[in-house]
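Q: structural data only, the sequence is not supplied:
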């Protein structure tokens, strides 16, 4: 059985993080790693109380938090080093129990990377803002045109073999993280697939789509990243 670790970047997710951690199936996932990304609330305490390993990354940025979690997992001794890393947001918009869907293609040697697609799955009304839907469409269209990659979503809920992930040489520290992974996977001919995942309204307000500035900055960074790795 493959060893699986989940990395959850978390910035001010005190109200949701315990539910996220609590819904992760413990019989499948060996360790849940919450990376407290400079939160000003009690995210770290709530995550630890729920049973997660808590790391602290004081530098703001989604990519910074992900890189911190990866470095921790990759540095483990061989007997506990994970085979697969799953990324999951800490806002309870995804359904953590659906991790089994993401892992199945990897465990069956059908893929090395699996993207949880909200576009293919069941999405609650109002769970994604119009700008998110449009941004995903635009980004996946550009990935198809310039990389020949057939994705329907940049969903944050994703699974990837650790060795494959390390070979990608991830660098982005902010909004471009997800699209960087998909663009580099396409360039390196990583075997990937998508599975439908469910999506609901998040707990709290999004730091990205919930503000005009966040939306503009994220959109700019995503498009810039797509062209950067051509």
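A: Good, I have the coordinates. Everything quoted here is computed from the prediction, not taken from an experiment.
Q: when you work out contacts or count neighbours from here on, use the C-alpha atoms and nothing else.
A: Fine.
Q: okay, buried residues for stretch 91-106 please.
A: Buried positions in stretch 91-106, judged by neighbour count with 16 or more other CA atoms under 10 Å: 91-96, 98-99, 101-103, 105-106.
Q: end to end, how far does that stretch reach?
A: 25 Å (CA to CA, to the nearest Å).
Q: cool, stretch 52-67 as well?
A: Stretch 52-67: ends 17 Å apart by CA to CA.
Q: any idea how far that stretch is from the middle of the chain?
A: 12 Å (CA atoms, centre = their mean, to the nearest Å).
Q: what's the helix or strand for residue 32?
A: In the assignment (DSSP states H and E), residue 32 maps to strand 31-36.
Q: which stretches of the protein form helices?
A: Counting by DSSP state H, the chain has these helices, from start to end: 17-22, 43-49, 62-74, 99-107, 130-147, 162-168, 177-187, 212-228.
Q: so can I have JSON lines of these showing distance to residue 84?
A: As requested, the helices of the chain are arranged in JSON lines below (distance: least, CA to CA, whole Å):
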{"stretch": "helix 17-22", "distance to residue 84": "18"}
{"stretch": "helix 43-49", "distance to residue 84": "21"}
{"stretch": "helix 62-74", "distance to residue 84": "10"}
{"stretch": "helix 99-107", "distance to residue 84": "8"}
{"stretch": "helix 130-147", "distance to residue 84": "24"}
{"stretch": "helix 162-168", "distance to residue 84": "5"}
{"stretch": "helix 177-187", "distance to residue 84": "15"}
{"stretch": "helix 212-228", "distance to residue 84": "25"}
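Q: what about versus this one:
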């Protein structure tokens, strides 16, 4: 299991998905974060090819819709925590370390995150948006 998974729902984000993935990879490298990038895709352009070429795990949706994309992406992610972000380059992925730090502090002090079952429409990992 990786430390964090960044789940990105996409639909025709060919122009910006590469920028997002490269920013996330830079954050992972600079902050020594063991992470993965999951792209939940429903595109008709070259978004999935670009994402795969840059090392993201690309999953094709069974059902359309923004919420379904996140739900499907969460199910495929292996990160201990999940960070959500869109593929249109509107999220500041450079904030990932700051989002994770309070969670790490809680664990260092002996606190744990509450886990529940995703099948019951609850998250089974810490989610940061």
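A: Cool, got the structure. Just so it is clear, the model here is predicted, and its values are computed rather than measured.
Q: superposing both, give me the TM-score.
A: Once superposed, the chains reach a TM-score of 0.76 (TM-score structural alignment, normalised by the length of structure 2), with 115 aligned residues with a CA RMSD of 2.8 Å.
Q: tell me the one of the buried residues of stretch 91-106 of structure 1 nearest residue 227 of structure 1?
A: residue 102 (27.7 Å; CA to CA).
Q: which one in structure 2 is aligned with that closest one?
A: In structure 2, residue 102 of structure 1 lines up with residue 99, judged by TM-score structural alignment.
Q: separation between that match and residue 107 of structure 2?
A: Applying CA to CA to residue 99 of structure 2 and residue 107 of structure 2 gives a distance of 14 Å.
Q: same check on residue 36 of structure 2?
A: 21 Å.
Q: who has more neighbours, those two?
A: residue 36 (23 against 12; other CA atoms under 10 Å).
Q: the more buried one contacts residue 24, correct?
A: No. Using CA atoms under 8 Å, residue 36 of structure 2 is not in contact with residue 24; the gap is 9.1 Å.
Q: contacting residues for residue 3 of structure 2?
A: When contacts are counted by CA atoms under 8 Å, 6 or more residues apart in numbering, residue 3 of structure 2 touches 33-35, 79-81.
Q: need the residues you listed in a markdown table (columns: neighbour count).
A: Conversion of the contacts of residue 3 of structure 2 to a markdown table gives the following (neighbours: other CA atoms under 10 Å):
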| residue | neighbour count |
| --- | --- |
| 33 | 17 |
| 34 | 13 |
| 35 | 22 |
| 79 | 23 |
| 80 | 15 |
| 81 | 22 |
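Q: from the residues you listed, which land in strands?
A: Per DSSP state E, strands hold the following members of these: 35, 81.
Q: ok, back up a step: okay, the angle between the strand holding residue 32 of structure 1 and helix 62-74?
A: Angle of strand 31-36 of structure 1 versus helix 62-74, following axes from the mean of the first three to the mean of the last three CA atoms, to 10 degrees, is 140 degrees.
Q: residues contacting strand 31-36 of structure 1, please?
A: The contact list for strand 31-36 of structure 1 (CA under 8 Å, 6+ apart) reads 4-11, 21, 43-44, 47, 51-58, 65-66, 68-69.
Q: and these, which are buried?
A: Buried among these by 16+ other CA under 10 Å: 4-11, 21, 43-44, 47, 52, 54-57, 65-66, 68-69.
Q: residue 6 of structure 2 is in contact with residue 83, isn't it?
A: Yes. If you go by CA under 8 Å, residue 6 of structure 2 and residue 83 touch, sitting 4.7 Å apart.
Q: any idea how far apart the tips of stretch 45-54 of structure 1 sit?
A: Counting by CA to CA, you get 9 Å between the two ends of stretch 45-54 of structure 1.
Q: what residues in structure 2 pair up with that stretch?
A: Stretch 45-54 of structure 1 covers residues 49-58 of structure 2 once aligned (TM-score structural alignment).
Q: now find how far off-centre that stretch is within its chain.
A: On CA atoms, centre = their mean, the centre of stretch 49-58 of structure 2 falls 13 Å from the chain's centre.
Q: same question, stretch 43-63 of structure 1
A: Counting by CA atoms, centre = their mean, stretch 43-63 of structure 1 is centred 15 Å from the centre of its parent chain.
Q: now do the same end-to-end measure for that stretch.
A: End-to-end distance (CA to CA), stretch 43-63 of structure 1: 18 Å.
Q: thank you kindly, that will do.
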